[in-house]
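Colleague: okay, structure incoming, though there's no sequence with it:
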């Protein structure tokens, strides 16, 4: 099996060789609190302002603060007769990653989608609600078309949020690339 760094290097090489013109559109967002005593979603929406502008917003209320131990299982899926694993499925210590964001280039690639639209931009502890506000397709579009070209298709980024070694919530972001 190839290492994550090797695959990342191959994709960087391909991005330099290939020129891709694409269109990216959010298609859905889903959020689920698995432990309703630990957290709950105030809202989790995909808002269409007009035909060409959509954004994602969500707000998570934390009921047991401060949160000092968080892991994240991140999986990228492509739709092929249902959503199938595509390239990445990894689990990281989120607190350690936020302390040293360059420690994992794959996670950094996905983190850059929402870091400017969120208050999840500091290391643990978290003693406040977590908010992702008005993340537009443009933040994702740049990554999937210029930084690391992806093939056309429908994708899902699924994130399992694990606090104190218990799965607490799942967020799923859906988009299509054409």
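Modeller: Perfect, I can see it now. As the structure is a computational prediction, the values presented were derived from the model and not from experiment.
Colleague: contacts, neighbours, all on C-alpha from now
Modeller: OK.
Colleague: can you give me the strands for the chain?
Modeller: Secondary structure of the chain (DSSP state E): strands located at 24-33, 39-48, 54-62, 70-79, 83-93, 130-136, 153-163, 166-177.
Colleague: as a markdown table, those strands with mean neighbour count and distance to residue 108 would be great.
Modeller: Formatted as a markdown table, the entries for those read as follows, by neighbours: other Cα atoms under 10 Å; distance: least, Cα to Cα, whole Å:
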| stretch | mean neighbour count | distance to residue 108 |
| --- | --- | --- |
| strand 24-33 | 18 | 20 |
| strand 39-48 | 16 | 23 |
| strand 54-62 | 19 | 20 |
| strand 70-79 | 19 | 12 |
| strand 83-93 | 14 | 11 |
| strand 130-136 | 18 | 17 |
| strand 153-163 | 20 | 14 |
| strand 166-177 | 18 | 17 |
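Colleague: can you say which of those strands is nearest to residue 9?
Modeller: In this view, the strands of the chain are compared for proximity to residue 9 by Cα to Cα, and strand 83-93 is the closest at 13.1 Å.
Colleague: let's bring in a second model and compare:
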């Protein structure tokens, strides 16, 4: 089984490499995006952000997972592994003791390192079950599209199973999520808090570096 998974990962990496080669740099990759998508305004609260089509290299640097309420679940594993010198993947397995899950809220904060990690760009709390039923928020949709093919968090509530993220590869971020990357290069973190029935259940902090 492990050998088959490794073969699938290698095939996936090869496919992404071919896509990158076909793009032949940022200009050709951005050319695939329509003029309407290439530069647009996103309304978030009272602020407007203009998102530019670019290509960046994303590297996962650290991953921290913790269940604050061990009655709800526990992490079987939570780690980063290197695929090669330039790319890494993350894998997470959360054992869920409280099933089914049909009342889940999530807070996602993006942070930028500047003499410590400070809030940057967005901080949003949402009802996960409502979002999965009818996705609307543009930034959340970008995150979800990156995650859904590598996780079993890809269907509507209730959740009657453990939560798995299987080999989420950084190359996926470069070709999809960072098409619309309204941030300069540097060190960042994504802090995620999961609430189950309005009680904090667990936190997942993903640290990454963005370079050109």
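Modeller: Structure received. Note that the structure is predicted; figures quoted are calculated from it, not measured.
Colleague: re earlier: figure out which of the strands of structure 1 is closest to residue 12 of structure 1.
Modeller: Of the strands of structure 1, the one closest to residue 12 of structure 1 (Cα to Cα) turns out to be strand 83-93, at 14.0 Å.
Colleague: what's near enough to touch residue 74 of structure 1?
Modeller: Under the criterion of Cα atoms under 8 Å, 6 or more residues apart in numbering, the contact partners of residue 74 of structure 1 comprise 88, 89, 90, 91, 157, 158, 159, 160.
Colleague: centroid residue for structure 2?
Modeller: Note on structure 2: the residue nearest the mean C-alpha position is residue 143, at 4.8 Å, using Cα atoms, centre = their mean.
Colleague: which residue in structure 1 lines up with it?
Modeller: With TM-score structural alignment as the matching criterion, the partner of residue 143 of structure 2 in structure 1 is residue 110.
Colleague: can you give me every residue that contacts residue 120 of structure 2?
Modeller: Taking Cα under 8 Å, 6+ apart as the definition, contacts of residue 120 of structure 2 comprise 109, 110, 111, 112.
Colleague: CSV please, covering these and showing distance to residue 177 of structure 2.
Modeller: Compiled in CSV, these are given as follows (distance: Cα to Cα, whole Å):
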residue, distance to residue 177 of structure 2
109, 16
110, 14
111, 16
112, 17
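Colleague: might one say that residue 101 of structure 1 is in contact with residue 109?
Modeller: No. In this structure, residue 101 of structure 1 is not within contact of residue 109 by Cα atoms under 8 Å, at 10.1 Å.
Colleague: sorry, back to before: from the contacts of residue 74 of structure 1, which is closest to residue 66 of structure 1?
Modeller: Top of the list for closeness to residue 66 of structure 1, among those and by Cα to Cα, is residue 160 at 19.2 Å.
Colleague: distance from stretch 127-140 of structure 1 to the middle of the chain?
Modeller: Here the centre of mass of C-alpha atoms in stretch 127-140 of structure 1, compared against the chain's by Cα atoms, centre = their mean, to the nearest Å, lies 10 Å away.
Colleague: with stretch 135-142 of structure 1 instead?
Modeller: Shown here is stretch 135-142 of structure 1, whose average C-alpha point lies 12 Å from the average C-alpha point of the whole chain (Cα atoms, centre = their mean).
Colleague: average offset of that stretch relative to structure 2?
Modeller: Taking mean Cα distance after the TM-score superposition for structure 1, the mean distance separating stretch 135-142 of structure 1 from the aligned residues in structure 2 is 1.3 Å.
Colleague: which residue numbers in structure 2 does that stretch align to?
Modeller: Using TM-score structural alignment, stretch 135-142 of structure 1 lines up with residues 168-175 of structure 2.
Colleague: got the contact list for that stretch?
Modeller: With Cα under 8 Å, 6+ apart as the test, stretch 168-175 of structure 2 has contacts from 13, 16, 20, 55-60, 87-91, 146-147, 150.
Colleague: redo that, cut-off 7 Å
Modeller: Outside of stretch 168-175 of structure 2, the residues within contact range by Cα atoms under 7 Å, 6 or more residues apart in numbering are 16, 55-59, 87-91, 146, 150.
Colleague: tell me how many other residues crowd residue 116 of structure 2.
Modeller: Each residue near residue 116 of structure 2 was counted by other Cα atoms under 10 Å, and the total is 7.
Colleague: can you list contacts of the lengthiest helix in structure 2?
Modeller: Scanning structure 2 for the longest helix, with DSSP state H as the assignment, gives helix 2-23. Defining contact as Cα under 7 Å, 6+ apart, one finds that helix 2-23 of structure 2 is touched by 29, 171.
Colleague: what residues of it count as buried?
Modeller: Counting neighbours by 16 or more other Cα atoms under 10 Å, one finds that the buried residues in helix 2-23 of structure 2 are 9, 13, 16, 20, 23.
Colleague: and if you look at stretch 96-104 of structure 1?
Modeller: Of the residues in stretch 96-104 of structure 1, those scored as buried under the neighbour-count criterion (16+ other Cα under 10 Å) are 97, 98, 101.
Colleague: how about those in JSON lines, adding distance to residue 177 of structure 1?
Modeller: Putting the buried residues of stretch 96-104 of structure 1 into JSON lines (distance: Cα to Cα, whole Å) gives the following:
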{"residue": "97", "distance to residue 177 of structure 1": "28"}
{"residue": "98", "distance to residue 177 of structure 1": "29"}
{"residue": "101", "distance to residue 177 of structure 1": "27"}
